[in-house]
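**Student:** Predicted model and sequence below, questions to follow.
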Amino acid sequence: MKAKSERRRLFIGDQGLLMNWDIQKTVWDYIFSKECCPVNFSESPLIITEPYFNFASIQEAMAEIFFEEYECQSFLRVNASDLSDYHYRKDNSSAQGCLVVDCGYSFSHIAPYIKGKKHKPGIKRIDVGGKLLTNHLKEIISYRQLHVMEETYVMNQIKEDACFVAYDLMANMAKAKKKYPENDIVMDYVLPDFTNIRRGYIRTLDQPPITEQQKLRLNNERFSVPEVLFHPSDVGLDEMGIGEAVSYCVSRCPSVVQSHLYANILVTGGSSLFPGFKERLFKEVRASAPDEFEVNITMPEDPTTYAWHGGAMLSRDPDFYSFVVTKEEYEEEGPTICMERFDG
């Protein structure tokens, strides 16, 4: 983005979708610069992730930029969940399958992997992610208390600090209707003023009241916002929730591997960090899975970097260079070699 006061200076963020190649090139120039992450493409191979079912035109342009503009010598394009599955199989060598539930910023994906290979008919995308949850929280707070539609960054912090997934939604709704102290869900969130308070923080109602700082009173918003992950219809989306989608994706796989997928559910992505997420997902999947199947959900210590660490492990694999496309291969065969090798 550019600031109104500094038209010549570019500000580089770390989240977003690919909309403009010129701007994307500027972002990559910054990433590979001395100020951020200096890299020698003649020595270092590049692993870049992309969403499922990416457009061929974007894939071709991506390969062209890295081979021709950056003169990358070797290049691997994968889905982030491919790397998560690789990481999981390294930690669980006996696993015959893995169902990756990736709850990201723009979307959530559920993808089954059978012996390291993704089963495309079973992949499901849900148009709910961290961005939609933050926007939903902004709308609720703006309607009930204070206009915060322009305060995306602060509201995202509030979402991360205060929200949780309800194990029993109706019980939490009943509790939220009561007054404190019977209602232990209600709390205040002190807003930052960016002078004395750089980041907002939570205050429970048993602490002495404060008057000099601006604050929000949070009650059922704390669990009703993450509830959209499990019931997108709450915001008018005609989509299945994460729990329902897990069972749907498993049902789209060969029956012989379904028990292995239920026993090896891997949760990744920043939107899975809500307290109670894993327990609620287990409850919903266990209720819909056949009784004879074991249900086991693994959540890494840091779900946001699990795929990255999988990529780091893959780069050390003895067979790594059999997966990549080299600059020589690209120059000889063109973009088709990338399509053939990466999209299996």
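**Tutor:** Nice, thanks for sending it over.

**Student:** For the rest of this, base every contact and every neighbour count on C-alpha atoms.
**Tutor:** OK.

**Student:** next SSE after the helix or strand harbouring P112?
**Tutor:** Using DSSP states H and E, P112 sits within strand 108-114. Next in sequence after strand 108-114, counting helices and strands by DSSP H and E, comes strand 117-118.

**Student:** what residues does that next one touch?
**Tutor:** By Cα atoms under 8 Å, 6 or more residues apart in numbering, the surrounding residues in contact with strand 117-118 are D82, A111, P112.

**Student:** re the thing from before, could you say what helices and strands the strand holding P112 packs with?
**Tutor:** Applying 3 or more Cα pairs under 8 Å, 6 or more residues apart in numbering; DSSP states H and E, one finds that strand 108-114 contacts strand 97-103, strand 124-126, helix 242-251.

**Student:** A further structure is provided below for comparison with the first:
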Amino acid sequence: MPAPTTATVVLDNGGAVIKVGRAGDLDPTAVLPNYLIRPLSSKKFVVPSPSTDLTSAAFRRPIDRGYLINPDLQRDIWSHAFAYLSFTPSAASSLLLTVPLFTLPSIYNSTLELVFEDFGFGSACFKDPPSLAWLHERSKGRNNGIAAGVVVESGFSWTQAAPVVDGVTLNYGVRRVDLGGKALTNYLKEMVSYRKINVMDETLLMDEVKEKLCFVSLNVQRDLQLARKPGRSNPFRCTYVLPDGVTHTKGFVKDPVDAERYVKITDNSTFTSTDPKCEVDDSDPPEDRKRIDLTKNEFDLTNERFLVPEMIFRPADLGMNQAGLAECIVRSIDACHPHLHPLLYGNIVLTGGSTLFPRFKERLEMELRPLVPDHYRVKIVAQQDPILSVWRGGSQLASRHDFEAMCVTKSEYEELGSTRCRRRFFN
């Protein structure tokens, strides 16, 4: 398809990171954090860089619970992203920007002001992430040309199921769980701080711990029993070493091979291994093993590894009066026309960073199958790179020959106002 006549930038404005690049490219030019930090050695908030010391750094995020709350801060971060892209917005350029579903009019108006008044784009198109993720999935041809499916987006701010038909997200069918990557990291910080060492100020560090060591359990009751085993006979026990600022400035897993022992667990109720390292270490008395050595710059994880992602499937365990992900999907599909049900159950697409937990797809299929009528086929597709799928869908859309017809121009914004522009994209 011919490319649009103007320079078009695609910006996926996520709660944790933003993805920015030019229309038609396969991958974004940059994936940058969507926040500013204030290191302990600084008195002002700065854009984080690889050399920045992030230990106990303070955060300022322009997005809270998925929605833009600080346009001024967002403007500064976008300016940095455009500079990284070597791009200067002008009246001859277009922007494709992701905007969350159910954005409040006041927030949407602030977004329009950012795009047209602060940056001066000549035209812009606003799309919700589920529709772009579905567009990217359809381009791979794995859904046999079927134009309907459910996009399960589990990102930084929330987890939601959104039915998409012919590239349009059915708002009335969207169901959401108020748990995402941010809440899971906070939960892990609380568990480690209560049991091991105070890490409540180490958000980025615990983000990394979560991404490297957490996984989804396929049998929680069995794994809870196995997690009670002492010493190295516990298949979930692993050690994470904290940065000391001298010999190493980044945290790391002490024994990565040891941390992967859980994959050998079978459906049997006991864990067996021929690895001699898995034997119980009885060199110290039991009362000494229970003590926490505050001089050590490391901590162990056991059942925290699977109890943290478990919250997506069991929010009630946190005291939240919300359905788990499987029931959320069923409610989303039930809200749609019955003729769509077989298509929707047969095309469930996982996107978002929180779907990267090992065994996420398998656990969801296990929980979803008993809730679905037997005559419906359930097919769940895990995208190869769920963090970039929304941006890639936006890049494909922005490179179409009819993209300019989808946009609202700056002159239309000035003449019709933000309300009319908003209705053009979100009813």
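**Tutor:** That came in fine, so what should we check first? Since the structure is predicted, the reported quantities are computational estimates derived from the model, not experimental observations.

**Student:** Any chance you could compute the TM-score here?
**Tutor:** After superposition, the two chains reach a TM-score (TM-score structural alignment, normalised by the length of structure 1) of 0.92; 342 aligned residues with a Cα RMSD of 2.4 Å.

**Student:** now, of the helices and strands packed on strand 108-114 of structure 1, which is deepest in the fold?
**Tutor:** Each of those was scored by mean neighbour count; the highest is strand 97-103, a mean of 27, by mean count of other Cα atoms under 10 Å.

**Student:** which bit of structure 2 covers it?
**Tutor:** On the basis of TM-score structural alignment, strand 97-103 of structure 1 is assigned to residues 148-154 in structure 2.

**Student:** mean deviation of that stretch from structure 1?
**Tutor:** The superposed stretch 148-154 of structure 2 is, by mean Cα distance after the TM-score superposition for structure 1, a mean 0.6 Å from where its aligned residues fall in structure 1.

**Student:** Pull the residues that contact that stretch.
**Tutor:** Applying Cα under 8 Å, 6+ apart, the set of residues contacting stretch 148-154 of structure 2 from outside is 130, 133-134, 159-166, 180-181, 329, 333, 340, 343-355.

**Student:** Give me the three-state assignment for the aligned partner of F293 of structure 1 in structure 2.
**Tutor:** Under the alignment defined by TM-score structural alignment, F293 of structure 1 corresponds to Y376 in structure 2. Here Y376 of structure 2 takes the coil state, with states given by DSSP: H, G, I helix; E, B strand; the rest coil.

**Student:** how about the nearest residue to Y376 of structure 2, chain neighbours excluded?
**Tutor:** Nearest residue to Y376 of structure 2, sequence neighbours excluded (Cα to Cα, 6 or more residues apart in numbering): P342, at 5.7 Å.

**Student:** that's a helix at that neighbour, yeah?
**Tutor:** Yes: counting by three-state DSSP, P342 of structure 2 is located in a helix.

**Student:** what's the neighbour count on the corresponding residue of structure 1 for it?
**Tutor:** Aligned counterpart of P342 of structure 2 in structure 1: S259 (TM-score structural alignment). S259 of structure 1 is flanked by 18 other residues according to other Cα atoms under 10 Å.

**Student:** Report the distance from the strand holding P112 of structure 1 to the chain centre.
**Tutor:** Mean C-alpha position of strand 108-114 of structure 1 versus that of the full chain (Cα atoms, centre = their mean, to the nearest Å) differs by 13 Å.

**Student:** need the next SSE after the helix or strand hosting D258 of structure 2, C-terminal direction.
**Tutor:** If you go by DSSP H and E, D258 of structure 2 is part of helix 256-259. Using DSSP H and E, the next helix or strand after helix 256-259 of structure 2 towards the C-terminus is helix 286-289.

**Student:** Would you check the span in structure 1 matched by that following helix?
**Tutor:** Going by TM-score structural alignment, helix 286-289 of structure 2 lines up with nothing in structure 1.

**Student:** now do stretch 179-199 of structure 2
**Tutor:** Going by TM-score structural alignment: stretch 179-199 of structure 2 matches residues 128-148.

**Student:** With adjacent residues omitted, what lies nearest to the residue nearest the centre of structure 2?
**Tutor:** The centre of structure 2 sits closest to G155, judged by Cα atoms, centre = their mean, with a distance of 2.4 Å. Once flanking residues are discounted, G155 of structure 2 sits nearest to G352: 4.5 Å by Cα to Cα, 6+ apart.

**Student:** In contact with the aligned residue in structure 1 for the one you found, which residues are there?
**Tutor:** Using TM-score structural alignment, the equivalent of G352 of structure 2 in structure 1 is G269. Shown in contact with G269 of structure 1 (Cα under 8 Å, 6+ apart): D102, C103, G104, Y105, P303, T304, T305.
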